[in-house]
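1. Structure for this input, please:
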Amino acid sequence: MLISTMPWSAAPISTRLGAYYAASFLVVGIQLPFWPVWLAGRGLDTQEIAALFAAAIWAKVIATPLIGGLADRLGRRRGVMVALAAVACIAYAALWPAWGFWPLLWLNLVAGVAQSALMPLGDSITLAAVRGASLDYGRIRVWGSLSFIVAAIGSGALLAGNSAPAIPGNSVLALVLAASALLLIACLWIPPAPAATGRSRWAALGRFAADRRFWLFVASGSALQSSHQLYYGFGTLYWRELGFSDTLIGALWAEGVVAEIVLFWQSALLVARMGPLGLMALGGIAGILRWSLIGVVPGLAAAAVLQLLHGLTFGAAHIGAMYFMARTVPPGAAASAQSLYAAVSAGLGSGFAMLAAGALYGAYGGHAYLFMALLSAAGLGGIAALARLGRR
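-> Below you'll find the predicted structure:
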């Protein structure tokens, strides 16, 4: 109650939501490019890194829907988000002295589950504002992408400026801790969402759970998002093998997000013209092209060109999925449905893809990206089937 009466809560809803995404992706922008490098510096090999990432992803399959359901049941999504952000801060702090596979595994699980469960809850609050206040989701979400660029470039510059292995590892972890503290503050600032009654929530859950189109959407979105797992887990290591500097690698990560920003900024127009499923299909087509070429055309020029496709492989697919959810899922079950989608798309499917990515990358190096192209093709096929069902 105190938070909602403070002067800072008078800021526009779009500003408060934008600050939440900025803080969320400040953490991600530090972790995603260089967390595998930090883990390698703590003595883990590629198989152990893949197993650690896969275990964290699979944990989301169970934890994320339960947390989303709890948030809907309590009617206190913001309160649940604050608690999760605090848990993530504590777990990251406990990583500072940790060495060895098992301590790193368990602490990463706690921090990763808490942090990942925040995103579907934040998305459900944002999509409620999109429906109720006619806000533009893309122009709110874009602040997360801008924050990612700052974090990715800054992390790359930090690593390039420190040659001793222990120094950049501690520096990256310190940055993650600081960013996590900012995320906790942003969760305190995020606007509360209206709560549904227990009866209306269960009725809403029953409606979408019985809809086979929803489950086909979940499977298709999972394939499209899972196609990024080799890139997320081993993209930096692959580019290092090609001789790219850490500063250049950070710039390549940032370039992909610039393309994503352009897509997000124009998303309302694109959704109006193509529809949610059209955008998801565009992401699948771009994924087939991107992942088929990235491992067989390894030069810097090719990497720079293919990174532009991230605006479609992630950006278009994500925006399409969010608007599909906003248009088809009843508001009373928004957090539960959003968390279920996140659990499967970023959990079950991505967990298997990450585990396979570790083995494939160890065996085939950059050529393992061809496996990701197959996932994009599967997602595209699912979207085509979903569109046919919608016309019946």
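2. going forward, measure contacts between C-alpha atoms and count neighbours the same way
-> Fine.
3. Chain neighbours aside, what residue packs nearest to residue 37?
-> Excluding the flanking residues, the one nearest residue 37 by Cα to Cα, 6 or more residues apart in numbering is residue 237, at 7.5 Å.
4. Let me fix that, I meant to ask about residue 135.
-> Nearest one to residue 135, counting by Cα to Cα, 6+ apart, is residue 129 at 6.3 Å.
5. burial measure for the one you found, as a count.
-> 19 (other Cα atoms under 10 Å).
6. Which secondary structure elements does the host helix or strand of it sit against?
-> Using DSSP states H and E, residue 129 maps to helix 101-133. Counting by 3 or more Cα pairs under 8 Å, 6 or more residues apart in numbering; DSSP states H and E, the packing neighbours recorded for helix 101-133 are helix 13-41, helix 46-74, helix 77-94, helix 137-160, helix 317-328, helix 334-343.
7. that older thread, and the residue nearest to residue 135, how far from residue 198?
-> Using Cα to Cα, to the nearest Å, residue 129 is found at 21 Å from residue 198.
8. now swap in residue 24 and tell me
-> Residue 24 is 30 Å from residue 198, where distance means Cα to Cα.
9. Which one's more surrounded, those two?
-> residue 24 (29 against 14).
10. Identify the residue spatially nearest to the more buried one, adjacent ones excluded.
-> In space, residue 24 is closest to residue 183, 5.9 Å off (Cα to Cα, 6+ apart).
11. And for residue 365?
-> Leaving aside its sequence neighbours, residue 365 sits nearest to residue 238 (Cα to Cα, 6+ apart; 7.3 Å).
12. Can you tell me what sits against stretch 31-47?
-> Applying Cα atoms under 8 Å, 6 or more residues apart in numbering, the contact partners of stretch 31-47 are 49, 99-101, 152, 155, 165-166, 169, 172, 176, 232-237, 250, 253, 358-359, 362.
13. for the residue nearest to residue 24, what are its contacts?
-> Residues in contact with residue 183 (Cα under 8 Å, 6+ apart) are 20, 23, 24, 85.
14. mind running it again at 10 Å?
-> Counting by Cα atoms under 10 Å, 6 or more residues apart in numbering, residue 183 makes contact with 19-27, 81-82, 85-86, 88-89, 115, 118, 177, 189.
15. for it, helix, strand, or coil?
-> Residue 183 falls in the helix class when you classify it by DSSP: H, G, I helix; E, B strand; the rest coil.
16. roughly how far apart are it and residue 31?
-> In this view, residue 183 and residue 31 are 14 Å apart by Cα to Cα.
17. Over to residue 335?
-> Applying Cα to Cα to residue 335 and residue 31 gives a distance of 25 Å.
18. which of those two has more neighbours?
-> residue 335 (30 against 22).
19. Would you do the same for the sequence below? I want to compare the two.
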Amino acid sequence: MNILSGIPYWWLSGFYFFYFALVGALNPYLGLYFSDIGLTAYEIGLINAVFIGTKIVAPNVWGWLCDYTGQRLRIITLGSFLATLFFSGMFFWETLLPLLIVTFLYSFFWNAILSQFDTVTVQYLSKDSHHYSHIRVWGSIGFIVSVVLLGFVFDLISIRYLIPVSWGLLLFIWLSGLRVKEPPKNAVESDHHHWLEVVKRPMVVAFLAAAFLLQFGFGAYYSFFSLYLENYHYSRSMIGLLWALGVVAEVLLFVVMHKIMPRVGVAYLLFWSLLLTAIRWFLTAYYVDHLWVLIFSQCIHALSFGACHAACIELIRCFFKGKNAGQGNALYSSMTFGLGGALGAFSSGLLWDINPKQLFVVSGLALLLAAAIVWVGLCTKNRYESLNR
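-> Okay, here's the model as predicted:
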């Protein structure tokens, strides 16, 4: 941990803690809140698609702005403040059209800040970027605290208290971001290639395609996993515990990720994680009424998110350097969490009324394709050797 002594460890970690505490509030429970106020599955899928879809445009706009101005932290804190301001509309409206507008406005700013904050963290770490997981782990801890606590709370009180809780977490995200300063200039690597040149490389295309399919598969999980479990008579506290179990496994993996990644190799780590994630979604589809199988499948989240995200952040660092760093993170966010997540959420809303199991079958098939793309695009001998030079 001596490597982390020269950076603002606790302020960086605090930002991740509150950011993912909010994710732990919204991802499992926002669908339940929308259902409680009378929205249909199609309308919930549409709102989730708008929420995730803002990541398609917003990260690229903010990534370009941050790289152009060099004022990354100032733009991040501005985005946090505006997200908090616009989220306030949730207190006043409960019908579809106003909720779509409010969701678009606050998520346009909130969805743009994480990729840029990841850029700040990686620039602080510089050549020790494999220690990223030591900081990012606090985001997972924040998620666990939020999802477990709120699961028990919402068994006792109305799910409608989700909105003030979420607004408060947005406020803390803004306040914690104010305490972080720009990383030193000597921590930033240079690259003379334009980011569009980098995107055309076959390995980068393969990486982005696989990451897109990964988040397409997560669209069903983020939008309908809680409702799926409620249909099988799981309590809200049990739903919260199952969400948290996956992130506990993720935390444990993050703690040792800095040792695993150099030994396994980033490409092989991503391949095996994608393959096991496909198995996870098939288990969720066909064995949801078997608690122990569901517990096992949730433990695979350590790989589905923890290993995949760490591998993707490292690949972005390898592919996009210097002034391309912010744009690289933004492109990754928009193509995967944005386009992939939005299409996954929207298609899940359409499939829900036909057969809820099919949501996770489709997710499993998408992940099998993603694993095949990584094997061909990143794990073949010549490409793997060029990646590790």
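20. circling back to that earlier point, tell me which residue of structure 2 matches up with the residue nearest to residue 365 of structure 1.
-> Taking TM-score structural alignment for the superposition, residue 238 of structure 1 sits opposite residue 228 in structure 2.
21. again with residue 88 of structure 1
-> Here residue 88 of structure 1 is matched to residue 83 in structure 2, going by TM-score structural alignment.
22. same check, this time on residue 67 of structure 1
-> So residue 67 of structure 1 corresponds to residue 62, using TM-score structural alignment.
23. Point to the residue nearest the middle of structure 2.
-> Most central in structure 2 under Cα atoms, centre = their mean is residue 337, positioned 6.5 Å from the mean C-alpha point.
24. Secondary structure class of the aligned residue in structure 1 for it, three-state.
-> Counting by TM-score structural alignment, residue 337 of structure 2 corresponds to residue 346 in structure 1. Three-state assignment for residue 346 of structure 1 (three-state DSSP): helix.
25. Just to check, residue 346 of structure 1 is in contact with residue 221?
-> Yes - using Cα atoms under 10 Å, residue 346 of structure 1 is in contact with residue 221, at 9.3 Å.
26. Could you export the helices and strands packed on helix 101-133 of structure 1 as TSV, including distance to residue 385 of structure 1?
-> Formatted as TSV, these follow (distance: least, Cα to Cα, whole Å):
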stretch	distance to residue 385 of structure 1
helix 13-41	32
helix 46-74	25
helix 77-94	34
helix 137-160	26
helix 317-328	15
helix 334-343	18
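27. and these, which is most packed in?
-> Stretch with highest mean neighbour count among these: helix 334-343 (a mean of 27; mean count of other Cα atoms under 10 Å).
28. With structure 2 overlaid, how far apart is that helix on average?
-> Between helix 334-343 of structure 1 and the corresponding residues of structure 2, superposition yields a mean separation of 0.5 Å, by mean Cα distance after the TM-score superposition for structure 1.
29. from the chain's centre, how far out does that helix sit?
-> 13 Å (Cα atoms, centre = their mean, to the nearest Å).
30. what do you get for stretch 369-379 of structure 2?
-> Relative to its chain's centre, stretch 369-379 of structure 2 lies at 21 Å (Cα atoms, centre = their mean).
31. Just the buried residues of it, please?
-> Applying a neighbour-count criterion of 16 or more other Cα atoms under 10 Å, one finds 369, 370, 371, 372, 373, 374, 375, 377, 378, 379 buried in stretch 369-379 of structure 2.
32. What is the neighbour count of residue 310 of structure 1?
-> 24.
33. per the alignment, it corresponds to what in structure 2?
-> Checking TM-score structural alignment: residue 310 of structure 1 goes with residue 301.
34. coming back round to it: neighbours of the residue nearest to residue 37 of structure 1, how many?
-> Per other Cα under 10 Å, the neighbour tally for residue 237 of structure 1 reads 19.
35. wait, the match of residue 67 of structure 1 sits on residue 72?
-> Yes - counting by Cα under 10 Å, residue 72 is a contact partner of residue 62 of structure 2 at 8.9 Å.
36. What does residue 23 of structure 1 correspond to in structure 2?
-> Match for residue 23 of structure 1 (TM-score structural alignment): residue 18.
37. Tell me who's in contact with its match.
-> Residue 18 of structure 2 neighbours (Cα under 10 Å, 6+ apart): 24, 138-143, 146, 168-176.
38. Residue 268 of structure 1 now?
-> Counting by Cα under 10 Å, 6+ apart, the residues that residue 268 of structure 1 touches are 135, 136, 137, 138, 139, 275, 319, 323.
39. any idea what the third one aligns with in structure 2?
-> The one in question is residue 137 of structure 1. Here residue 137 of structure 1 is matched to residue 132 in structure 2, going by TM-score structural alignment.
40. Nearest spatial neighbour of that match, chain-adjacent residues omitted?
-> Excluding the flanking residues, the one nearest residue 132 of structure 2 by Cα to Cα, 6+ apart is residue 122, at 6.8 Å.
41. and residue 179 of structure 2, what pairs with it in structure 1?
-> If you follow residue 179 of structure 2 across to structure 1 using TM-score structural alignment, you land on residue 189.
42. quick one on the thing from earlier: identify the residue spatially nearest to the match of residue 67 of structure 1, adjacent ones excluded.
-> Leaving aside its sequence neighbours, residue 62 of structure 2 sits nearest to residue 112 (Cα to Cα, 6+ apart; 6.4 Å).
43. Quick check: the one you found touching residue 77?
-> No - contact criterion Cα under 10 Å: residue 112 of structure 2 and residue 77 do not qualify, at 11.0 Å.
44. what touches both of those two?
-> In terms of Cα under 10 Å, 6+ apart, residue 112 of structure 2 and residue 77 are both contacted by the residues residue 83.
45. Have a look at how far, on average, the helix or strand hosting the match of residue 238 of structure 1 is from structure 1.
-> Take DSSP H and E as the rule and residue 228 of structure 2 turns out to sit in helix 202-231. Its aligned residues in structure 1 lie a mean 1.1 Å from helix 202-231 of structure 2 after superposition (mean Cα distance after the TM-score superposition for structure 1).
46. so after that helix, what's the next helix or strand?
-> Counting by DSSP H and E, what follows helix 202-231 of structure 2 is helix 236-264.
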